[in-house]
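In: fold the following for me, if possible:
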Amino acid sequence: MKVNLAVVGATGLVGGMMLQVLSEENFPIDKLYLFGSKNSHGEKINYCGKEYEVGELKEDSFDGRDIKIALFAAGGAVSEKYAPIAAKAGVTVIDNSSCFRMDKDVPLVVPEINAEDIKKNKGIIANPNCSTIQSVLPLKPIHDKYKIKRVIYSTYQSVSGSGLNGISDLEKGTQLAYKYPINNNCIPQIDVFLDNGYTKEEMKMIDETKKILHDDSILVTATTVRVPVKSSHCVSINIETERAFEVEDVKKIISEYPGMVLEDDLAEEKYPMPITSTGKNEVFVGRVRRDFTVENGLNLWCCADNIRKGAATNAVQIAKKVLEV
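Out: Alright, predicted model coming up:
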């Protein structure tokens, strides 16, 4: 069954990738509607060989069009105003912003982990933070089998996480996205600082991890860092579990879990890197090893394309699940 679908923020980095992934997945679209800002109105976008004109997003954009699903990729302010309007018009909104993620009435979904939460939606489903998505995937099978007590995240996040301005800062030396030069530099600040000394990005990872895994008892801390890499985020994850494990068993459950690829061959010096994960939809996991400083400690490293699995791919996977509900 084909459905009417809208992409809000269609001219942006994530919106464009959403369209690409929809095309790759042969998503069953009847009528496609593209929306953007007033400045984007009238732009032409090619989708599957057909040219579409971007319309200005307005309060009546969803009226009378029988839109089943709307993918939002236009930022928190747009989502805050227009996602409820779309939901009221009968649209199922899949929102890429952080606006609704911690709302108790809004499912926060990584389809490989908690697709069943989609059934609880009241018109809006939240797409998690990019770094959270790739981190909770390896955590899920470990938590199911060994019960995670504590997680320490250290992220190495690419500039594409800041959109086109971030890429411009890296490639052209502009300072549109960051206060400091990003070239030959690492910036230990992503988003604004909060009163507790953490950044909003760090608190997103902490809070979202617990919500997606349905376990508020897990102790989570994070340090998020912007690095001079164009695409794909990397995360070093330190884990402490309640139950004992064997490292080879951990590798096995990661390799068998959907959405992940184990790249862990020390003899061949094979491990996940941005240059090999970019353009892929999977999360790549490696450097799986015991942390000998605690009784049941584990270290691992994961990489994923933050515009794909960290945003667009995950959103399209949610949309496919919506059609199944």
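In: make it CA atoms for all contacts and neighbour counts henceforth
Out: Fine.
In: how many other residues sit next to Leu300?
Out: Neighbour count of Leu300, defined by other Cα atoms under 10 Å: 21.
In: for the residue lying closest to it once chain neighbours are set aside, pull up the helix or strand it's in.
Out: Once flanking residues are discounted, Leu300 sits nearest to Val288: 4.4 Å by Cα to Cα, 6 or more residues apart in numbering. Assigned by DSSP states H and E, Val288 belongs to strand 283-291.
In: before we move on, back to that, residues in contact with the residue nearest to Leu300?
Out: Val247, Lys251, Asp264, Leu298, Asn299, Leu300, Trp301 (Cα atoms under 8 Å, 6 or more residues apart in numbering).
In: same deal with Lys68?
Out: Val3, Asn4, Leu5, Gly90, Val91, Thr92.
In: and what of Val159?
Out: So Val159 contacts Gly166, Ile167, Leu170, Arg226, Val227, Pro228, Val229, Lys230, Ser231 (Cα under 8 Å, 6+ apart).
In: right, and the third one touches Tyr180 too?
Out: What it means is Leu170. No. At 11.0 Å, Leu170 does not count as touching Tyr180 under the criterion of Cα atoms under 8 Å.
In: more crowded one of those two?
Out: The neighbour count for Leu170 versus Tyr180, taken as other Cα under 10 Å, is higher for Leu170 (23 against 13).
In: now that one, what's its secondary structure?
Out: helix (DSSP: H, G, I helix; E, B strand; the rest coil).
In: contact partners for it?
Out: Val159, Pro181, Ile182, Asn183, Pro228, Val229, Lys230.
In: one more, for comparison:
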Amino acid sequence: MSSTSSFHPLPSRPLTVAVLGATGAVGQELLALLTERRFPVGELRLLASPRSAGRRLVWQGRELTIEAVSAAAFEGVDVVLASAGGSISRRWAPVAAAAGAVVIDNSSAFRLDPEVPLVVPEVNPESALGHRGIIANPNCTTILLTLALAPLQARRPIRRVVVSTYQSASGAGARAMEELRKLSRTVLDGGEPVSEVLPHSLAFNLFLHNSPLQPSGYCEEELKMLYETRKIMALPELRLSATCVRVPVLRAHSEAVNIEFEQPFPVEEARTLLAEAPGVELLEDFAANRFPMPTDVTGRDPVAVGRIRQDLSDPNALELWLCGDQIRKGAALNAVQIAELLLDPAWREAAAQPVGAPSASTVGGAV
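Out: Sure thing, here's the model as predicted:
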């Protein structure tokens, strides 16, 4: 992984934290995680679009008023956790950084910028330490994938990855989740589902990912997995092909992954490495044909990996299956973990001890 020559820690005091996009599903999860992980918040500012300004949210028993995002809103802010979309981030992240804040951005706006670290804390934590004011949070499917690839790559070099994703409605936001519920009821009642949030109904249906198609024939989501994985793992020549599919699951994404190595990789060795890898849990019972499901990880931190097996078509390849909560580790949790990397050691030690507060697994209509 890449190295850095400087470390820019956050101040050793309770921090002023702004959540940009506070009303969305990821924003709501961010608020829950700040409490759950004991992040040292002194003041919390909730920022959103002007249409949401004036709304009130309760956090830690206090009623807070949502502010419209503006340059003045970033004055005195130490950390911005942004989850409001690429256009909003491109406009406001540089403003916040210029005001002295560290911006951890959940959009795609800065992910491939060579001056901006793209970080999964369990994979390339050192990349965050030399930031210049903005740190990018990777795409949800990329985060889940790299957690499984990194411990294996550290043991034997990877030559090629082929991945198919099964992405839940949560990846398109709270409105898509609610639409899936509504249209499923419509179908069960004998009606014709008409989608307004997604291009097609997900009710008892699936479709190839709806991000824009590129000249290569791959969609934008699939290319994110390629280029972001290369950057995070410092493997600029990694061969990776992805097919991304939207499926009728409310929350948590799944991935079928084929990994080709430079040499054979014993299955039991891979299983041991993944069982011990940070952020990963091994969940497999071959006798019972029981492997990770979205319901196993909804509202939880670990990425569940299982059905690790030898690829019968290639002696150097393994197959595996994984599931991870898109809103949590695929977005909000990863962002908070990045912020934790920037705490000085004393603050970091305290923040790393969860208090056992309930997860926001029902936020944004999730179940």
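In: any idea what the TM-score is?
Out: Once superposed, chain against chain, the TM-score is 0.97 (TM-score structural alignment, normalised by the length of structure 1); 323 aligned residues with a Cα RMSD of 1.0 Å.
In: distance of the counterpart of Cys219 of structure 2 in structure 1 from Leu262 of structure 1?
Out: For Cys219 of structure 2, the aligned position in structure 1 is Thr199, judged by TM-score structural alignment. As judged by Cα to Cα, to the nearest Å, Thr199 of structure 1 and Leu262 of structure 1 stand 30 Å apart.
In: now do the helices in the stretch 151-300 of structure 1.
Out: Along the stretch 151-300 of structure 1, the stretches classed as helices by DSSP state H, counting those that start in this stretch are 163-172, 200-212, 247-256, 274-277.
In: name the helix or strand for Gly27 of structure 2, please.
Out: Applying DSSP H and E, one finds Gly27 of structure 2 within helix 25-36.
In: that helix against structure 1, how far on average?
Out: Helix 25-36 of structure 2, aligned to structure 1 and superposed, deviates on average by 0.7 Å (mean Cα distance after the TM-score superposition for structure 1).
In: how close does the longest helix seen in structure 1 sit to structure 2?
Out: In structure 1, assigned by DSSP state H, the helix with the most residues is helix 130-146. Taken over the aligned residues, the distance from helix 130-146 of structure 1 to structure 2 averages 0.5 Å (mean Cα distance after the TM-score superposition for structure 1).
In: residues in structure 2 matched by that helix, start to end?
Out: The aligned range for helix 130-146 of structure 1 is 140-156, by TM-score structural alignment.
In: in the matching stretch, what counts as buried?
Out: Of all the residues in stretch 140-156 of structure 2, those buried under the rule 16 or more other Cα atoms under 10 Å are 140-152.
In: any idea what Asp285 of structure 2 aligns with in structure 1?
Out: Aligned partner of Asp285 of structure 2 by TM-score structural alignment: Asp265.
In: tally of neighbours for the residue lying closest to its match once chain neighbours are set aside?
Out: Spatial nearest neighbour of Asp265 of structure 1, chain neighbours left out: Tyr271 (6.8 Å); criterion: Cα to Cα, 6+ apart. A total of 19 residues lie near Tyr271 of structure 1 under the criterion other Cα under 10 Å.
In: SS state for the alignment partner in structure 1 of Ala72 of structure 2?
Out: Taking TM-score structural alignment, Ala72 of structure 2 has Asp60 as its aligned residue in structure 1. Following three-state DSSP, the label given to Asp60 of structure 1 is coil.
In: tell me, how many residues neighbour the closest residue to Thr146 of structure 2 other than its chain neighbours?
Out: Among residues not flanking Thr146 of structure 2 along the chain, Thr229 sits closest, at 6.7 Å (Cα to Cα, 6+ apart). Neighbours of Thr229 of structure 2 under the rule other Cα under 10 Å: 25.
In: try Gln157 of structure 1
Out: Quick note: Gln157 of structure 1 (other Cα under 10 Å) scores 28 neighbours.
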